[in-house]
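>>> sharing a model prediction with you, sequence too.
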Amino acid sequence: MISVFDLFKIGVGPSSSHTVGPMVAANLFLSALRKQTKLDTIKSIEIELFGSLAATGKGHATDTAILLGLLGHAPSTIDTRLTSQYLLPIFSDKTLNIAGEHEIAFDVEHHIHWYSDTVLPYHPNAMTISARLADDSRYQQTYYSVGGGFVINEENATNPDDDHATPTIEELPYPFNSASELLERCQKNGLSISELVLANECHYRDKEEVLAYLDSIWDSMQDCVARGCQSSGILPGGLDVKRRAQALYLQLCDEKDRPSAKTDKLAAMDWIDLYALAVNEENANGGNVVTAPTNGAAGIIPAVMHYYRDFLSSYSLDGARKFLLNATAIGSLIKQNASISGAEVGCQGEVGSACAMAASALAEVLGGDPAKCLNAAEIGIEHNLGLTCDPIGGLVQVPCIERNAMGAVKAVNAARLACRGDGQHFVSFDKVVETMKQTGADMLESYKETSRAGLAVIANNRIPTASHGVSVKYSQC
């Protein structure tokens, strides 16, 4: 099972799988290499990117994310305002200061290799980092970025049962591998979904630590929305996409006290759109966001939580905590039984998953029982089935930013629809997750974060290709 500490992480844009994961992989590589030798024995480093990481990596800042990781930076702590400063010696002097301890010659044109037509066996998002050492031996590791910032190495991918350090699900007080098991345990023990998840979390951590982490995630989401509402300009990458959140925020604030706004029954929808746009514009600009469960879908859960905060009188901090705990159960089930990776199953695995998580969580804080929550989650996925991942220019801008706004509104609708029912639904949550997985398997690879079909091709006929230089992306942040 996946903990709230793993599912919700503070990271860096624009992508959890293509930016956060590769930076984490570089950190893991250095950590593993330190166990073999001293860093000052490194003579050179080579980076190879495969499949989707190569196909859309330049637009997703994959190359510079790895370089930042090799410099010693981590997604949760890096100051994104200084990324161009961190990267400057690499691009201007062609030197890489590994972990700030050992400087080597490094030329991005010769030491980073892109193999978009080569997909390694385990997952489309693969990278290999190798170091040539002083004795001319080579240390090499292959990593898979499997979505949401989760990374595994080749050994764990091929021998998943060998990792004895990971606690087994049976150790938890309320283990579940499916929605039917989750519902059964909730009903048998008289628990809400959030209460059950909290009990599992507290099996390994003090309750105070868990609650403090939940509060920090909610604070980060609110900070991200606030930053997005205060920022204007053009998003980096070459598409010249204009940021809209600030203008929409000022417009809504100006209209808020007008009589017409008070009679507009759908006014909340405009604010939900705003919240989602604000987050995903921050993400597209390479800023700090919370993976929820991915960066590409990072705006949906914060947008629905802000709707809960600003438009429902029942809002409380405890309710926000329950929201995140409930969403954790849904996200965990999807990741365990299908995927949250756009490169693996298309955008249905990102926006569809986030929509389901937000719908279930909102249903609970609206007073829905576990059956209604799972009904809401099922609706959220069902009506995102088949959603492709076709970012123009390999950038999470079009259609990704607006897609989050649509996903957030859909989540609210799913929750309200489920709460009006009795929790019974023709298609179960488990069946719709299984369907999403199969739909992803049937989907053409060109529609799974490769920018080789759909909007990425049709619309790009009249749009310039994004410039190389994921460094350009960072330099404009």
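Noted; the coordinates are in hand. Numbers count the residues shown, from 1 in each chain.
>>> only C-alpha atoms for contact and neighbour calcs from this point on.
Fine.
>>> show me what counts as buried in the strand or helix carrying residue 200.
Per DSSP states H and E, residue 200 falls inside helix 193-201. By 16 or more other C-alpha atoms under 10 Å, the buried positions in helix 193-201 come out as 193, 194, 196, 197, 198, 199, 200, 201.
>>> one more structure, for comparison:
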Amino acid sequence: SADKVATTTSEPNETEHAVISTFDLFSVGIGPSSSHTVGPMRAGVIFVSDLADMNLLDRVHTIKINLYGSLALTGAGHMTPQALLGGLEGDDCETVDPPSVPVRFEEIKQAKKIHLGKNLLKTLGANVDGKPITEGKVIDFDYDVDLKWMFGQVLPHHSNGIRMSVFDKEGEMLATNDYYSVGGGFVVNGALATPSSSSQSPNTEPDTNAPERLHNDSEPSAHPIDWGENVFYKQIRRSEAEGGRRAGSSPTVEGLLPQVEAASPASSHTNDLSPTASSSSPTAEKLTTRPTTGPPFPFRNAASLLRQCKTRNLTIAQVVYENELTWNRPEVVHEKLIKIWTTMDECIRAGVENEEKTLPGPLAVRRRAPSLYARLLRGVYRGAALPGGGGGGKAQLDGPGIDTTPPRSGGTPLDLVNPMTNPRTRIIGNFNHPIMPCPPRRTNFPAIDYLTCYAIATNEQNAAGGRIVTAPTNGAAGVLPSVLKYCFEFIFDDDPVRDLTNFLLTASAIGMLFKRGATLSAAEGGCMAEVGVATAMAAAGYVAVLGGSPEKVLQASVIGIEHNLGLTCDPLNGQVQIPCIERNALGAVKAVTAAQLALAGDGKHSVSLDDAITAMRETARDMHTSYKETSLGGLATAVKVPVAIPDC
């Protein structure tokens, strides 16, 4: 029954560290959802690439797809079918042109054919054995028959379940596998199950008991590593992920630590996180001497992270940076961080400049970011306020999509405006009453206004299926970019690259802790797993760039998540629009408030971050399914949505 959806939030494994790559936690994709759009697209690519690697793709005649749990209940509003079919054609969520996804989806539906693996060559480059990937296989695909919404049914391990099976001309099953989109774009899958191994590549070791193992309710589901390892990375092929990222565990965390003497504060040099930082000093050599079995400074919870910082005399960002060097060279880390920020910034810009009046879907939600941005530009010459401004014609001065209504100050003098063409707002109330009515007025909180505008711009783009950075999910993708953009415009000074690096790496450490200790999936933990976690991450990054100690960073994260515990995920019509867009704006403001409170304190807090994460995990376990991205309760059922024009 639906009441059993998303009840598998489990205790973390005590021998497993929390370290994953920052660039798996922050990844570029498309909207509107990391678990319902990015995850299914990645699952489709994994499935079809496995078929190609096992030399089965050319034998495929038909494919059957089942969507379970939350994917079935809200997948239509989250563009799950569009993304999944795109993935089966080989589209990569990082490089695909977002507007092409719904267009190609309609073409598949009308033609009743799908081209499996059409873009695999571009996405993967070669087969697992080094041979060129074929151009794929065109097969019949009737969307209304071959894709089924399994309402009320749930696969054992997670609410966001996908089952894909392929058959030959005789109707015999060639292969099947189950995939779980566990939040943040991460996809967990078992080994591809096939009836025999006669056609398999020698490099592949399929588990022919995968269906029974995956669907056996009696098997403990204590941790995803028991049934699929790639919760720790986002590579399409397991073989392309470094061993430590595939396992994520070790006999003891301390056993992975290199024997490095604690650096004294006077000799610490690692505040410079740029790729050009010197590595010739003895301290640098110690820091870059890392074991091959995993990251040099693993941590499993906030307490062990803080212990690493104190023992090694490192900031949280420096710990994450040293771990990241296990998988990427310094210049690659730098390039990827810049790419994350530029994608975030372009998303905000696209949101404030967008000329569409409403968002896609039957709700016809009005876009507000352009008008909010226009209000921020009151009294400013528009061309000078926009990048590349300072000259040009009217279009450049106004900026695309910007409201050109004359502001109260600047533009047309107020005494020259005809009062009959612009009447004042009528004041409601009796002037003879002891309590006089108040005229409409607007207060001015610049920081809140900017944070709100940036967050709403990002999430409006996300809701429209645009290019987005998963941070740590798409539904919460506006919180971190909003706070980071505010820092860029009003806080960062002489070294913005240093501050950007500190912000993102610190925030990612907090995200890792929540991913290991609780969940990033709204289907498991409601919106506290998305906006709640994003708020804690943004608060941590904000404190870090303002020079806060690791203790204050963790305290800010606690404040950020404490006041989001129990936050429901109940989107109207299953779309990431109401209340999701505004909720990101509130999350950004909360993050800055939490950071300011932490900076004003001494780093001591009655509730530790580990306690807060435990509370979140237990709250997620106790929450009713209706409030876990199923649209079966809360706002989703209280508000009656017109259904005369379905959004297919």
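Received it, and whenever you're ready, just let me know what you need. These numbers come from a predicted model, not from an experiment.
>>> can you give me the TM-score here?
Their TM-score after superposition, calculated using TM-score structural alignment, normalised by the length of structure 1, is reported as 0.94; 467 aligned residues with a C-alpha RMSD of 2.1 Å.
>>> that older thread, what helices and strands are in contact with the helix holding residue 200 of structure 1?
Secondary-structure packing of helix 193-201 of structure 1 (3 or more C-alpha pairs under 8 Å, 6 or more residues apart in numbering; DSSP states H and E): helix 179-189, helix 207-230, helix 317-337.
>>> mean neighbour count added to these, as JSON lines?
Shown next, in JSON lines, are these (neighbours: other C-alpha atoms under 10 Å):
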{"stretch": "helix 179-189", "mean neighbour count": "16"}
{"stretch": "helix 207-230", "mean neighbour count": "18"}
{"stretch": "helix 317-337", "mean neighbour count": "23"}
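>>> about what we covered before: quick one: the helix holding residue 200 of structure 1 aligns where in structure 2?
With TM-score structural alignment applied, helix 193-201 of structure 1 matches the range 316-324 in structure 2.
>>> and what of stretch 387-407 of structure 1?
Aligning stretch 387-407 of structure 1 against structure 2 (TM-score structural alignment) gives residues 567-587.
>>> the matching stretch: end-to-end distance?
Length of stretch 567-587 of structure 2, first residue to last, C-alpha to C-alpha, to the nearest Å: 12 Å.
>>> count the neighbours of residue 284 of structure 1 for me.
29 (other C-alpha atoms under 10 Å).
>>> any idea what it aligns with in structure 2?
Residue 284 of structure 1 maps onto residue 463 in structure 2, by TM-score structural alignment.
>>> what distance do you get for the residue lying farthest from the centre of structure 1 to residue 43 of structure 1?
Going by C-alpha atoms, centre = their mean, the residue of structure 1 most distant from its centre is residue 135, 40.0 Å out. As defined by C-alpha to C-alpha, residue 135 of structure 1 lies at a distance of 9 Å from residue 43 of structure 1.
>>> ok, residue 12 of structure 1 next?
29 Å.
>>> so between these two, which is more surrounded?
Using other C-alpha under 10 Å as the criterion, residue 12 of structure 1 and residue 43 rank with residue 12 on top: 31 against 18.
>>> corresponding residue for that one in structure 2?
Under TM-score structural alignment, residue 12 of structure 1 pairs with residue 30 in structure 2.
>>> now its match. Nearest residue, chain neighbours left out?
Excluding the flanking residues, the one nearest residue 30 of structure 2 by C-alpha to C-alpha, 6 or more residues apart in numbering is residue 467, at 4.7 Å.
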